[in-house]
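>>> 3D, please:
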Amino acid sequence: MNDDTPPSATKAGAAFRTIGELSRDTGLPQHILRYWETRFPQLKPLQRAGNRRYYRPEDVALVRRIDQYLNREGYTVRGVQQLLAGEKTTPPAIPGPAEIVAQAESPMPALRAIRDMLAEALAAD
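As a prediction, this is how the structure comes out:
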């Protein structure tokens, strides 16, 4: 990986994204993503030490859907809330380390992401 490659471009699809990475990937400002968390209860990224947000692949997909409804199809926030509330959802399964590594093209970035998450969790205790 060279230095001008964005970190999110090298991550596996199952890797967690920070709010900065998600903002760069979607073109949405970080404050909009935080605002959507207050308006859409389905959007619940993991929060670690220092309130650092980690978006799971399911969260990323939901952000893209909300963006599609609001910014491309012209729905209001209330309209999107009603659409999402009407859907039957099951709580997303949090992938374990073995699943993250198995889904990754290369296990090293996935293992580093797991290591970093564990280090932050230990530092928070």
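>>> From now on I want contacts and neighbour counts done on CA atoms only, so please keep to that.
OK.
>>> for this protein, what spans make up the helices?
Under the criterion DSSP state H, the chain contains helices at 19-26, 30-39, 57-67, 77-86, 97-103, 107-124.
>>> Check which residues of the fifth one are buried.
Right, the one you point to is helix 97-103. Buried residues in helix 97-103, counted by 16 or more other Cα atoms under 10 Å: 100, 101.
>>> what do you get for the second one?
By neighbour count on 16+ other Cα under 10 Å, the buried set for helix 30-39 is 33, 36.
>>> Who are the packing partners of it?
Applying 3 or more Cα pairs under 8 Å, 6 or more residues apart in numbering; DSSP states H and E, one finds that helix 30-39 makes contact with helix 19-26.
>>> Repeat that for the fifth one.
Counting contacts by 3+ Cα pairs under 8 Å, 6+ apart, helix 97-103 packs against helix 107-124.
>>> Another sequence for comparison is provided below:
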Amino acid sequence: MDSTSKKYYKISEVAEMVGLPMSTLRFWENIFPTINPRRNDRGTRFYTPRDIEAIRMISYLVKDKGMKLEAAQEELKRNRDGITKKFETVQRLRQVRDRLQEMLDSLHHLR
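Model prediction:
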């Protein structure tokens, strides 16, 4: 998972971090009130780490779990804490899997 060390990120940076097109981020911004980037005078969006985590959680529900947008909205309203725990667990498991894959690749290169 990419770390979020800056205070604000442009939409292109966020799109790259989460692996989604910028158009999807703009669309989700209109549907999910938890995604609320700030804008400057020119209209440039600036996302906070909190916005990015909300996007990752929505992506988990929509892309990984296969929920429709309306169902994801309802699930977030009903059980945000439960979703957060599951999302964090899945993220940790992916990190472990990636690290194990790196170790296996290193072992294969030693042969």
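>>> Ok, which of the helices of structure 1 comes nearest residue 48 of structure 1?
Closest of the helices of structure 1 to residue 48 of structure 1 is helix 107-124, at 6.6 Å (criterion: Cα to Cα).
>>> Tell me the helices and strands packed up against the closest one.
strand 46-48, helix 97-103.
>>> Residue 25 of structure 1 is nearest to which of those?
The closest of these to residue 25 of structure 1 is strand 46-48. By Cα to Cα, the value is 18.3 Å.
>>> The most centrally placed residue in structure 1: what's it in contact with?
Nearest to the geometric centre of structure 1 sits residue 55, at 2.1 Å (Cα atoms, centre = their mean). With contact taken as Cα atoms under 8 Å, 6 or more residues apart in numbering, residue 55 of structure 1 is in contact with 16, 17, 18, 19, 22, 44, 45, 46.
>>> Among those, name the buried ones.
The neighbour count (16+ other Cα under 10 Å) marks 16, 17, 18, 19, 22, 44, 45 as buried among the contacts of residue 55 of structure 1.
>>> Let me have the residues you listed in CSV, extended by distance to residue 112 of structure 1.
CSV is the format used below for those (distance: Cα to Cα, whole Å):
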residue, distance to residue 112 of structure 1
16, 12
17, 13
18, 14
19, 18
22, 19
44, 23
45, 20
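>>> Now distance to residue 62 of structure 1 too, for the helices and strands packed on helix 107-124 of structure 1, in JSON lines please.
Below are those laid out as JSON lines (distance: least, Cα to Cα, whole Å):
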{"stretch": "strand 46-48", "distance to residue 62 of structure 1": "14"}
{"stretch": "helix 97-103", "distance to residue 62 of structure 1": "19"}
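>>> on that earlier part again, and residue 9 of structure 1, which of the helices of structure 1 is closest to it?
helix 19-26 (8.7 Å).
>>> thinking again about what came up before, which of the contacts of residue 55 of structure 1 are retained in structure 2?
Among these, the ones still in contact in structure 2 (both residues aligned by TM-score structural alignment, their matches' Cα atoms under 8 Å) are 16, 17, 18, 19, 22, 44, 45, 46.
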